[in-house]
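# one predicted model, sequence on top.
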Amino acid sequence: MTGTNDAATAGIDDLSFEQARDELGRVVAELEQGAPTLEQSLALWERGEALAARCEQWLMGAKQRLDAARDAAEGGEA
C-alpha cells in the first residue's frame, strides 16, 4: 500500500495555500459522495490528510512571518 500513499501525496509540496485548500475542498466533497471502492476512499483520505498538513504548513509560516514583523515593529518603537 506504499504506492497508494505516494500517489495520494504526489505534488502536494509544490501547492500554494490556495491550491491546497481548494483541492482539499474537492477531496472532502468526493469523500462525502462516497468513492466506489474502499481503496479509492483510503487514497482520498490520505490525500486529504496531506493537503490539510500542507495548509497548516502555510498557515504556520504566515504566523511566523507576522510574529517576526510585529517583533521588528515593536523593537523599532523602543
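Noted; the coordinates are in hand.
# from here on, just use CA atoms for contacts and neighbour counts.
Noted.
# just the buried residues of stretch 54-63, please?
54-55, 58 (16 or more other CA atoms under 10 Å).
# take this one as well and set it beside the first:
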Amino acid sequence: MKKVKFEEALNRLEKIVKQFEENELGLEESLKLFEEGIKLSAICQDKLNEVSKKIEILTKFNEDGSLEKKTFEVSGEI
C-alpha cells in the first residue's frame, strides 16, 4: 500500500466499517475490504506508535528554571 497519511487511512477505514454495517456486500467484496481494513488498521497503529514515541510531557521546572521533559508512553491498546 502506498504511503498514506493517518487521517486518510482512518477515513478510509471508517468508510469500510460503514459498508460492513450496511450489510450489502458480497463474499468476495467483503474479503477484499476486510484485507484492506486490516492493512489500514496496521498503518494507523504504526503511525500512532510513532507519534507516541515523539510526544513529550512537560512535567515540572528544574532548579535551573528549565522544563523537565518526560517521554510519553502509551499503555495498552489504542
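Right, received. Where do you want to start? In this text, all values refer to a predicted model and were calculated from it rather than measured experimentally.
# possible to save the buried residues of stretch 54-63 of the first structure as CSV with secondary structure and distance to residue 47 of the first structure?
Formatted as CSV, the buried residues of stretch 54-63 of the first structure follow (DSSP: H, G, I helix; E, B strand; the rest coil; distance: CA to CA, whole Å):
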residue, secondary structure, distance to residue 47 of the first structure
54, helix, 10
55, helix, 12
58, helix, 17
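# quick one: which of those is nearest residue 25 of the first structure?
Checking the buried residues of stretch 54-63 of the first structure against residue 25 of the first structure by CA to CA gives residue 55 as the nearest, at 11.7 Å.
# just list the residues touching the counterpart of the closest one in the second structure, thanks.
Under the alignment (TM-score structural alignment), residue 55 of the first structure maps onto residue 44 of the second structure. By CA atoms under 8 Å, 6 or more residues apart in numbering, residue 44 of the second structure lies in contact with 6, 9-10.
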